[in-house]
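>>> Whatever this is, show me its structure:
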Amino acid sequence: MSDVILSIDYDDLPGQVIKKGKLCLLDMMGVMMAASTEESSQILSRIFCKDGLPESSVLVYGKKMPAFHAALVNGAMGHSLELEDHHNHKRSLNHPGVTSIPAALAVGEREHVSGKELLTAIILGYEIGSKISRAIKIGHLNLEKGFHETSVCGPFSAAAAAGKLLELSPLQLANSFGICGSLASGSME
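Next comes the predicted model:
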């Protein structure tokens, strides 16, 4: 999986996928903007802007903070109104945009990537999270038991997007996925 992610470039993506990726990015940015007035968004932004290098922006506020803090705050804003997009499959309730896009924006800004590189990483994050979502098939079954599918699939989406932008080696990205699996499901990886 890591080799495939790292080998795909913008020019490999079909036009309709690029168009959809742009729409997903704009949609998530709109959701984050709308959520910027929420008290929870403002509290997180205040807490995380106090320490660290000013690497990446929190949307709307114009504050810069460490990339991982910016990804967390933007991701929280993306989810706080529960308006994020979802992977549409029979038994899937995954929201790949709320994890892929904040991670890609934060890492992309810090690494000074191009728009094409950013969009490619976001699309790959969607693809990986959606494929894992389809494979595990938990959807409604676990939502009813209080288990949110994005908590399993989302870290893989974020790792794929960030790993692509960071130009990780296949082994480094595979190790990132191992950490995601261990944290999401308690595997022994």
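>>> When you work out contacts or count neighbours from here on, use the C-alpha atoms and nothing else.
Noted.
>>> The spatially most central residue of the chain: what secondary structure?
Residue closest to the average C-alpha location in the chain (CA atoms, centre = their mean): S100, at 1.7 Å. Following DSSP: H, G, I helix; E, B strand; the rest coil, S100 is assigned to helix.
>>> That one and E189, how far apart?
22 Å (CA to CA, to the nearest Å).
>>> who touches the residue nearest to the centre of the chain in this structure?
Residues near S100 by CA atoms under 8 Å, 6 or more residues apart in numbering: 122, 125-126, 154, 157-161.
>>> which two of those lie the greatest distance from each other?
Using CA to CA, the two most remote members of the contacts of S100 are I122 and G154, lying 12.2 Å apart.
>>> Could you find the closest non-adjacent residue to the residue nearest to the centre of the chain?
In this structure, S100 finds its nearest non-sequential neighbour in A158, 4.5 Å apart by CA to CA, 6 or more residues apart in numbering.
>>> I figured that neighbour hits A106, correct?
No. Assessed by CA atoms under 8 Å, A158 is found out of contact with A106, at 10.7 Å.
>>> Give me the more crowded residue out of these two.
More crowded of A158 and A106, by other CA atoms under 10 Å: A158, with 30 against 26.
>>> those helices in the chain, which residues are they?
Assigned by DSSP state H, the helices in the chain fall at 2-7, 15-35, 39-48, 67-80, 97-111, 115-136, 139-143, 150-165, 170-185.
>>> one more, for comparison:
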Amino acid sequence: MIPSVSDALAGFAAGDIILPDAVINEAQRSILNGIATGLAGSADPETLPALRLASRFSGPRSCGLIGRTDRLDPLAAAYINALSINVHDFDDTHPGTILHPTAPVLPVLMALSEIMPVSGRILIEAFAVGVEVECRIANAVSPGHYRRGWHITATCGVFGAAAAAARVLRLNAEQMRHAFGIASAQSSGLVETLGTMAKSIGVGNAAQNGLRAALLAQDGLKGPDLPLEGPRGFIHVTADNPLLDRLTEGLGQTWELLRNTYKPYPCGVVLNPVIEATLELVAEGAGPEGLVRATVKGHPLLAERADRPTIRSGREAQVSAQHAVAAVLSRNSAGLADFSDAAVADPAITTLRDKVIVLQDAAMPVGAAELVFEYAQGVRIGRLVMNAKGDSARALTTEDIVAKLERLTCDANLDISTDRLLAVVMKLPDMEDASDLMRACTLDRSTPKVMLSHN
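Below is the predicted model:
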């Protein structure tokens, strides 16, 4: 009997695997990048309402938080760490689906490593499996899923979180399928929330709900037989044209993690070529003086996600082509400070934003952008960027990611040893106790590991 798609994916997630060295290396890079963005996010004041509420209702405080002294119960810790990784929109990106793979998955594994024995090898295997599950489900529902308004990191990320947690908990294939079913009942997230803190709340929920799904399945709670491909299952309900073969084709032979990319700038990935074009023109002498108009042209996806001429906050700036051009042209930089509330309110940037327009060209590839500056007396200068730094064709090196970690840790003014953190991540495959990872990136120096038992 041919197994169902849900059973096949669950069997893979629960079964024996041998990770290629390249996948292990990419897992380490993803984890390092995720912790870097989590450290930056921990310093963002907009995360504090979520932290205060989670702390108010927390159970036993057995788990640490990235970049903080606070401790929370495992579910709440996964939630806060996931939203912290995602809040600046500086985390990794899966090409084709625009899912951010690490934020929903890594915090679950870090929480579990603090309450049960988890080796570094097991953590990396579970991370790779969780990313594989969420990205394959995202492949199966794309591109219609996002166009319908579903925020794919939250909606598909909950399945990756469930798979990763269930693997660490050593659930069998049937229990893994039940975890998928329980996760499907908790999947949510809307594109309408982009530009607000509610977007990252959805990502935090994906991590927390995925962990909850695995723990409930471990305790005997059951879900539907066909949570993914059933007539009213996740894929048929949320996709225009379901591609079920993408769930299982090459399963265990090809790895979506090897396609992962990392951002050089803290904003939506569609803005990478826009920022690069602006930086290049500024380097050649372009400036804001005398600018009449700036025209950004790109694939319709660019306009769909980032044509936002009127913005009010740094969150909205992260998905505004108008702001990206104006801020970089004004400041010749594209860091966290340039996508902040203060930058949005900067009069010089506000004036320039009003001069930027976005045009669509369906013939241009996704990931490309053309920028033209028009000055008084008819002077025009432009730049076409086909593949920006951070794209698959121009991937960030490990050295780039380390530099990003160091910069973000410094920007957040955190007493964290980046050398120690880097050493822990690089030694993960051989470490007996993966909870060293959290200890390397938390400000809490005193609380010992607390082992929780499952009765």
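>>> For the two chains, what TM-score is obtained?
Laid over one another, the chains give 0.88 as their TM-score (TM-score structural alignment, normalised by the length of structure 1), with 183 aligned residues with a CA RMSD of 2.0 Å.
>>> on that earlier part again, who touches the residue nearest to S100 of structure 1 in this structure?
By CA under 8 Å, 6+ apart, the residues touching A158 of structure 1 are 99-101, 103-104, 125.
>>> measure the aligned residue in structure 2 for it to L247 of structure 2 for me?
Residue pairing (TM-score structural alignment): A158 of structure 1 is matched to A161 of structure 2. Look at A161 of structure 2 and L247 of structure 2: by CA to CA, they are 16 Å apart.
>>> Same check on Y79 of structure 2?
Plainly put, Y79 of structure 2 is 26 Å away from L247 of structure 2 if you go by CA to CA.
>>> Give me the more crowded residue out of those two.
Taking other CA under 10 Å, Y79 of structure 2 and L247 do not tie; Y79 has more neighbours (31 against 24).
>>> give the contact list for the more buried one.
Y79 of structure 2 is in contact with 107, 203-208, counting by CA under 8 Å, 6+ apart.
>>> repeat that with 6 Å
Residues in contact with Y79 of structure 2 (CA atoms under 6 Å, 6 or more residues apart in numbering) are 204-205, 207-208.
>>> Which one of those residues sits in the busiest neighbourhood?
Tallying neighbours with other CA under 10 Å puts A207 at the head of those, with 36 neighbours.
>>> Need the nearest residue in space to that residue, chain neighbours excluded.
Leaving aside its sequence neighbours, A207 of structure 2 sits nearest to P104 (CA to CA, 6+ apart; 4.4 Å).
>>> how many other residues sit next to the counterpart of the one you found in structure 1?
Alignment note (TM-score structural alignment): P104 of structure 2 maps to T99 of structure 1. Using other CA under 10 Å, T99 of structure 1 has 30 other residues around it.
>>> Counterpart of Y126 of structure 1 over in structure 2?
Aligned by TM-score structural alignment, Y126 of structure 1 pairs with V131 of structure 2.
>>> before we move on, back to that, which among the helices of structure 1 is found nearest to V58 of structure 1?
For the helices of structure 1, proximity to V58 of structure 1 was assessed by CA to CA; helix 67-80 is nearest, at 5.3 Å.
>>> residue range for the closest one in structure 2?
The aligned range for helix 67-80 of structure 1 in structure 2 is 74-87, by TM-score structural alignment.
>>> How about stretch 27-41 of structure 1?
Stretch 27-41 of structure 1 maps onto residues 33-47 of structure 2, going by TM-score structural alignment.
>>> can you list the residues that contact that stretch?
Outside of stretch 33-47 of structure 2, the residues within contact range by CA under 6 Å, 6+ apart are 66-67, 84-85, 87, 405, 408, 412.
>>> Let me know the closest of the contacts of Y79 of structure 2 to L329 of structure 2.
Set against L329 of structure 2, the nearest of the contacts of Y79 of structure 2 by CA to CA is G204 (33.8 Å).
>>> surely the closest one meets N81?
No. The pair formed by G204 of structure 2 and N81 falls short of the contact definition of CA atoms under 6 Å, at 7.3 Å.
>>> before we move on, the earlier item: now that we're looking at the match of Y126 of structure 1, how far away is R353 of structure 2 from it?
As defined by CA to CA, V131 of structure 2 lies at a distance of 37 Å from R353 of structure 2.
>>> With neighbour numbers in mind, choose between these two.
Shown here are V131 of structure 2 and R353; by other CA under 10 Å, V131 has more neighbours (30 against 25).
>>> Surely P54 of structure 1 and K64 touch.
Yes. Between P54 of structure 1 and K64 a contact is recorded at 4.6 Å, counting by CA under 6 Å.
>>> Which residues are in contact with each of the two?
With CA under 6 Å, 6+ apart as the test, P54 of structure 1 and K64 reach no residue in common.
>>> No further queries at this time; thank you.
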